[in-house]
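Student: Below is the structure, and that's it, no one-letter string:
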């Protein structure tokens, strides 16, 4: 993966008349992890991943661990000391190989998009690369390291459940799968102030990104159709650029209170219609997502987060 923009990103930048701003933002895309960013990663208890499963569906998911489970031993490498739950939609793709964690198995590279966020400080960074699963974790050879702005990120502090409590909850874990959102899942979406979206280019390079706003910023148009505003950002259009080439997308809605997660996979497209956009406060464009697969997992995470401090950049929700 190059550090420049691919054709889909360039197309959206020109359509939005923001090519100049995107050129300026290009300096935020690198190929290595600076020392200060390595320290940031080592402090995080969570990272979001995006990837394409063996059936061609794109999913977003999360990996968690005690701070220190993420480390960058050199500027071109990220070690993740965790693997997905067996029930996770990317478990088959990222399941353990025979090699120990940190040993690259050239037979099994998996292209991943990743984003690490620190809600308490509204810091975040994106990392894209090729992952090599091993026993107990992932070895990722990095292709892109991207600095991100802190807009629309809600402040939260975390705590980690005691080991015995987390184990008891995991023993009672439930999984619900389907092809449409239930009434309860629709409420989860309507009440969300944060979600993560995974996309991939037409060549398979993956990306994971954050979306945030006041509760209600994601609209449920039907049990299989969602819509959200695309607010003003850094003009890179890494997500929308991928969608211009490949409509496959995945969404993750974390439940910050219970540790449950709602995974959605489907397709998405950008809505450029000015009349539609004008009805949604703060929207520069709209994105519509068609749901094809749903997987909800209870007790997926041992992390528990505080009530949010909403970002001052969040537009009002009509």
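Tutor: That came through fine. Here the structure is a predicted model, which means the values were calculated and not measured.

Student: Could you use CA atoms for every contact and neighbour count after this?
Tutor: Fine.

Student: quick one, strands of the stretch 1-150 of the chain?
Tutor: Along the stretch 1-150 of the chain, the segments classed as strands by DSSP state E, counting those that start in this stretch run 29-30, 46-52, 58-64, 70-71, 77-80, 110-118, 123-134, 137-147.

Student: counting contacts, what elements does the fifth one pack onto?
Tutor: It stands for strand 77-80. With contacts taken as 3 or more C-alpha pairs under 8 Å, 6 or more residues apart in numbering; DSSP states H and E, strand 77-80 sits against strand 70-71, strand 137-147.

Student: Can you say which of the strands of the stretch 1-150 of the chain is nearest to residue 218?
Tutor: Of all these, strand 58-64 sits nearest to residue 218, with 16.8 Å by C-alpha to C-alpha.

Student: List the buried residues for that closest one?
Tutor: Under the neighbour-count criterion of 16 or more other C-alpha atoms under 10 Å, strand 58-64 has 58-64 buried.

Student: same question, stretch 20-30
Tutor: Buried positions in stretch 20-30, judged by neighbour count with 16+ other C-alpha under 10 Å: 22-23, 25-26, 29-30.

Student: In a markdown table: those residues, plus distance to residue 302.
Tutor: Formatted as a markdown table, these follow (distance: C-alpha to C-alpha, whole Å):
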| residue | distance to residue 302 |
| --- | --- |
| 22 | 38 |
| 23 | 40 |
| 25 | 36 |
| 26 | 36 |
| 29 | 32 |
| 30 | 32 |
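
Student: how about the helices in the protein?
Tutor: 7-15, 19-25, 35-42, 91-94, 163-171, 183-191, 238-245, 274-278 (DSSP state H).

Student: Contacts for the fifth one, please.
Tutor: Residues outside helix 163-171 that contact it (C-alpha atoms under 8 Å, 6 or more residues apart in numbering) are 299-300, 302.

Student: again, only this time at 10 Å
Tutor: Under the contact criterion C-alpha atoms under 10 Å, 6 or more residues apart in numbering, helix 163-171 has outside partners 160-161, 173, 259, 298-303.

Student: The first one too?
Tutor: Contact with helix 7-15 is made by 4-5, 16-23, 201-202, 235-246, 270, 272, as judged by C-alpha under 10 Å, 6+ apart.

Student: how big is the angle separating it from helix 238-245?
Tutor: Computed by axes from the mean of the first three to the mean of the last three C-alpha atoms, to 10 degrees, the angle separating helix 7-15 from helix 238-245 equals 110 degrees.

Student: here comes the other one, which I'd like you to weigh against the first:
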């Protein structure tokens, strides 16, 4: 999405950029979604501000110097995120070993945030920019704030564990998936995806405006991410809120960052991928419930063992997944 305040868009102008609108038109919902622009705010309602403050983790999307999106996770005791006013979040995070955020955080950097509470299936999004950055905190200026429906979220409750004094975890880097990475992906019922929109200079009010980063949740039955080979993954895309933030970004800029979590071991897998969209055809028809498919080509992979200082309850599968197929 684009921010009306930075692009010069006024009343009657859509907050959705051309990629999102193109997908909305393809899905036959363009006019309906134009009337929903008011749900995308440039400030946070009080319930969102309170929600972020009670979380022990957040999912973060960012861009590196090569304009590669990455999906990350930050943790802290509830209260590590605060909101001094409706237009700002202050974050005092614990950055995890080898997390791409170690390299991507910078002043004025575009950031996408997903606050998600899996056991209540509640989630809210906030996209903005780093206004202040210090060694142990960042202040984010809100550009877009909006809620998401609970679809496809597996209900599992996180609890924070003390990781002070723990040894540096082993880090495995590769340009394709090894056996341990395949095992993690093959068992996954959840992953997170970061994408970017780099701006449309033809409509922006000035150079570099109208761009941003988004990070989103994807859920499915265990094994819903198909491993085609050591460099290729295929994922069904189910019906959602029709914003098409992720798909619209990929239409314009087909690079993404994926984050997989092993909820038992605490292993994290970060992937940098290029993406292609499969809109229709026999592969889409073969997966019950899929609207389209996403095919990811792995460029970089980072697996960090026992990195996440959270423990999780057993998962309760989303009821929205019952009618969906499997590979």
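Tutor: Structure received. None of the values given here were measured: they were computed from a predicted structure.

Student: Work out the TM-score between the chains.
Tutor: TM-score for the superposed chains, counting by TM-score structural alignment, normalised by the length of the first structure: 0.91, backed by 302 aligned residues with a C-alpha RMSD of 1.5 Å.

Student: looking at the strands of the stretch 1-150 of the first structure, which is closest to residue 94 of the first structure?
Tutor: Closest among the strands of the stretch 1-150 of the first structure, once you apply C-alpha to C-alpha, is strand 123-134, at 5.8 Å.

Student: what distance separates the closest one from the middle of the whole chain?
Tutor: Remark: strand 123-134 of the first structure is offset 11 Å from the chain centroid, using C-alpha atoms, centre = their mean, to the nearest Å.

Student: same deal with stretch 291-299 of the second structure?
Tutor: Taking C-alpha atoms, centre = their mean, one finds the center of stretch 291-299 of the second structure at 15 Å from the center of the full chain.

Student: what stretch of the first structure does that stretch fall on?
Tutor: Residues 284-292 of the first structure are where stretch 291-299 of the second structure aligns, taking TM-score structural alignment as the criterion.

Student: Which parts of that stretch count as buried, going by neighbours?
Tutor: Buried-residue list, stretch 284-292 of the first structure, by 16+ other C-alpha under 10 Å: 284-292.

Student: what number of residues lie near the aligned residue in the second structure for residue 40 of the first structure?
Tutor: If you follow residue 40 of the first structure across to the second structure using TM-score structural alignment, you land on residue 51. For residue 51 of the second structure, the count of nearby residues is 17 (other C-alpha atoms under 10 Å).

Student: Also residue 242 of the first structure?
Tutor: Neighbourhood size, residue 242 of the first structure [other C-alpha under 10 Å]: 28.

Student: next one: residue 186 of the second structure
Tutor: Residue 186 of the second structure sits with 15 neighbouring residues when counted by other C-alpha under 10 Å.

Student: Let me know whether it touches residue 222 as I believe.
Tutor: Yes: between residue 186 of the second structure and residue 222 there is a contact under C-alpha atoms under 10 Å: 7.3 Å.

Student: Could you find the counterpart of residue 174 of the second structure in the first structure?
Tutor: Under TM-score structural alignment, residue 174 of the second structure pairs with residue 178 in the first structure.

Student: what's the answer for residue 68 of the second structure, then?
Tutor: The alignment partner of residue 68 of the second structure in the first structure, by TM-score structural alignment, is residue 57.

Student: mind listing what that match touches?
Tutor: Contact analysis of residue 57 of the first structure by C-alpha under 10 Å, 6+ apart lists 51, 89-90, 199, 248-250, 264-267, 292-293.

Student: Now do residue 47 of the first structure against residue 276 of the first structure, distance only.
Tutor: To residue 276 of the first structure, residue 47 of the first structure is 34 Å away according to C-alpha to C-alpha, to the nearest Å.

Student: Looking at those two, which is more packed in?
Tutor: Higher neighbour count among residue 47 of the first structure and residue 276: residue 47, with 20 against 12, using other C-alpha under 10 Å.

Student: That one contacts residue 66, doesn't it?
Tutor: No: contact criterion C-alpha under 10 Å: residue 47 of the first structure and residue 66 do not qualify, at 11.5 Å.

Student: How much space separates residue 268 of the second structure from residue 32 of the second structure?
Tutor: 38 Å.

Student: same thing with residue 158 of the second structure?
Tutor: Look at residue 158 of the second structure and residue 32 of the second structure: by C-alpha to C-alpha, they are 37 Å apart.

Student: One more: residue 233 of the second structure?
Tutor: 32 Å.

Student: Pull out the buried positions in stretch 112-125 of the first structure.
Tutor: Buried, per 16+ other C-alpha under 10 Å, within stretch 112-125 of the first structure: 112-120, 122-125.

Student: Could you do stretch 10-20 of the first structure as well?
Tutor: The neighbour-count check on stretch 10-20 of the first structure (16+ other C-alpha under 10 Å) flags 10-13, 18-19 as buried.

Student: burial count for the closest residue in space to residue 168 of the second structure that isn't next to it in sequence?
Tutor: Once flanking residues are discounted, residue 168 of the second structure sits nearest to residue 97: 7.3 Å by C-alpha to C-alpha, 6 or more residues apart in numbering. Counted with other C-alpha under 10 Å, residues neighbouring residue 97 of the second structure total 16.

Student: show me the contacts for residue 97 of the second structure.
Tutor: The neighbours of residue 97 of the second structure, taking C-alpha under 10 Å, 6+ apart as the test, are 168-171, 304-305, 307-308.

Student: same check, this time on residue 67 of the second structure
Tutor: Counting by C-alpha under 10 Å, 6+ apart, residue 67 of the second structure has contacts 104, 196, 198, 255-256.

Student: which of those residues lies closest to residue 149 of the second structure?
Tutor: When those are compared for distance to residue 149 of the second structure (C-alpha to C-alpha), residue 196 wins out at 21.4 Å.

Student: To which residue of the first structure is the closest one aligned?
Tutor: In the first structure, the residue paired with residue 196 of the second structure is residue 200, using TM-score structural alignment.

Student: Leaving out the residues flanking it, which one is nearest to that match?
Tutor: residue 206 is the one closest to residue 200 of the first structure (C-alpha to C-alpha, 6+ apart), at 4.2 Å.
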